[in-house]
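Engineer: Structure, please.
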Amino acid sequence: MQRLHTRSTVQKWTARSLNVRGHQLRVLVVDDTTTAADALAAYLSIEDVGCRVAYGGHEAINTAISWDPHVILMDISMPECNGFDASLAVRRNPRTAHIAIVAHTSLDEAEVRRHLSDAEFDGYYQKGQSLDRLLDLIKTFVH
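Structural biologist: Prediction:
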C-alpha cells in the first residue's frame, strides 16, 4: 500500500490566542545562525512588529522572561540548549507559559512532531518558505 504524504510548511497546531490590543506585537526570533536571525528580525520590524533576537536556547529563555514577547520563533537545531529544551523551559515557567511558540526550523513537520515531549509548540514554519506566510501564521495567534 502506498502512503500518501503531504508536506506542510506552515501550520498552526493549537488554538492559543493572545490579546495584544493597544500594544505592538512583540516577537522573539531565536536562531544560532546570527545572520538568519538578524535578517528575519529586520523583515518583521519593517512589518511593524517589535523584535528581539536570541542566538541560542539559554538566551531565548532569559529574553522570554525579561521581555515577555507575544510570540517566539524557535529554531530547533542549536548547540547546548536546543529548541525543544528551550521551548519546554518557556512553557513550564508560569511567567512565560502564555507565549505562543512556533517551531521555526529546516526540519520537516513530521520530524518535529516525533521529538515532542509535551505541548512545546503552538505552530510550525519550515525555513525557506514565504515570509508573508510566516507573518500570517504569527497573526493567527493574536486578536
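
Engineer: For the rest of this, base every contact and every neighbour count on C-alpha atoms.
Structural biologist: Fine.

Engineer: what comes up buried for whichever helix in the chain runs longest?
Structural biologist: In the chain, assigned by DSSP state H, the helix with the most residues is helix 34-46. Neighbour counts over helix 34-46 (16 or more other CA atoms under 10 Å) mark 37-38, 40-41, 44 as buried.

Engineer: Quick check: which element contains the residue nearest to Val53 when sequence neighbours are not counted?
Structural biologist: Sequence neighbours aside, Val29 is the residue nearest to Val53 in space, at 4.8 Å (criterion: CA to CA, 6 or more residues apart in numbering). Applying DSSP states H and E as the criterion places Val29 in strand 26-30.

Engineer: With adjacent residues omitted, what lies nearest to Asp108?
Structural biologist: Gln126 (6.7 Å).

Engineer: Let's compare: structure for the following, please.
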Amino acid sequence: MTSHAPVSHDGPLRVLVVDDNEPSALTLSWAMEMYGYDVRTCHDGKAAVKLADDFDPDIVLMDLGMPIMDGIEACRHLRANPAHRHTLVIAQTGWGDRELRQKTTEQGFDYHLVKPIDLDELLGLISKTAQ
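Structural biologist: Here you go, the predicted structure:
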C-alpha cells in the first residue's frame, strides 16, 4: 500500500491515540497505520502525557472522558510543556455540545471531533494542518 501520510522532518508523522475504550483506540490506531502514520496507543491521560514525552508525537487524538486523568487535563499538561506546544491535539469524544467545544478550545485542543470519527474529516484536518 502506498503511503499518503504527510511526513515530518524525519519520516512519517507520529500519531498518539488516547482512548480508554480499547477496541476504539485499536481501531483508530489501525486506521492511522493504514495511511502510513507511525502510531502509539494508550488508554488514559496520565499515560498519554508520559508517552508523549518519549514518543514526541506530531498529532494526539485524545478522548476526553477517561479514568486517572481526563483528556482536558492531559491536554493542559501537554500544552504546558514547550516540547508539545505545537503538537496538533484533536479531541475525539462522544460529546459535542457547544459548551464542551468551547472548553476544549480554551484548554488547548486544535479541533473537536465527535465519535464516531469521520476518517475523511480527520485525514483532511491532519493534511491541512501538517502542510
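
Engineer: Tell me how the two chains score on TM-score.
Structural biologist: Superposed pair, TM-score by TM-score structural alignment, normalised by the length of the second structure: 0.87. Supporting alignment: 126 aligned residues with a CA RMSD of 2.0 Å.

Engineer: what are the ranges of the helices in the second structure?
Structural biologist: Listed in chain order, the helices of the second structure (DSSP H) span 22-34, 45-55, 71-80, 98-106, 119-130.

Engineer: Identify whichever of these lies nearest to Met62 of the second structure.
Structural biologist: For the helices of the second structure, proximity to Met62 of the second structure was assessed by CA to CA; helix 71-80 is nearest, at 5.9 Å.

Engineer: Just tell me the aligned range of the closest one in the first structure.
Structural biologist: Alignment of helix 71-80 of the second structure against the first structure: residues 83-92, by TM-score structural alignment.

Engineer: Quick check: that stretch compared with the second structure, mean distance?
Structural biologist: Comparing stretch 83-92 of the first structure with its match in the second structure after superposition yields a mean distance of 0.3 Å (mean CA distance after the TM-score superposition for the first structure).

Engineer: How far away from the center of its chain is that stretch?
Structural biologist: Centroid displacement of stretch 83-92 of the first structure relative to its chain, using CA atoms, centre = their mean, to the nearest Å, is 11 Å.

Engineer: ditto for stretch 97-104 of the second structure
Structural biologist: With CA atoms, centre = their mean as the basis, stretch 97-104 of the second structure stands 17 Å off its chain's centre.

Engineer: Check stretch 88-98 of the first structure too.
Structural biologist: Its chain's average C-alpha position is 14 Å from that of stretch 88-98 of the first structure, according to CA atoms, centre = their mean.

Engineer: Distance across it, terminal residue to terminal residue?
Structural biologist: 12 Å (CA to CA, to the nearest Å).

Engineer: ok, now stretch 99-112 of the first structure?
Structural biologist: Start-to-end span of stretch 99-112 of the first structure (CA to CA) is 19 Å.

Engineer: The aligned residue in the second structure for Ser66 of the first structure - how many residues pack around it?
Structural biologist: For Ser66 of the first structure, the aligned residue in the second structure is Asp54 (criterion: TM-score structural alignment). By other CA atoms under 10 Å, the residues close to Asp54 of the second structure number 9.

Engineer: The one 10 residues further on too?
Structural biologist: Leu64 of the second structure has 25 neighbours, counted by other CA under 10 Å.
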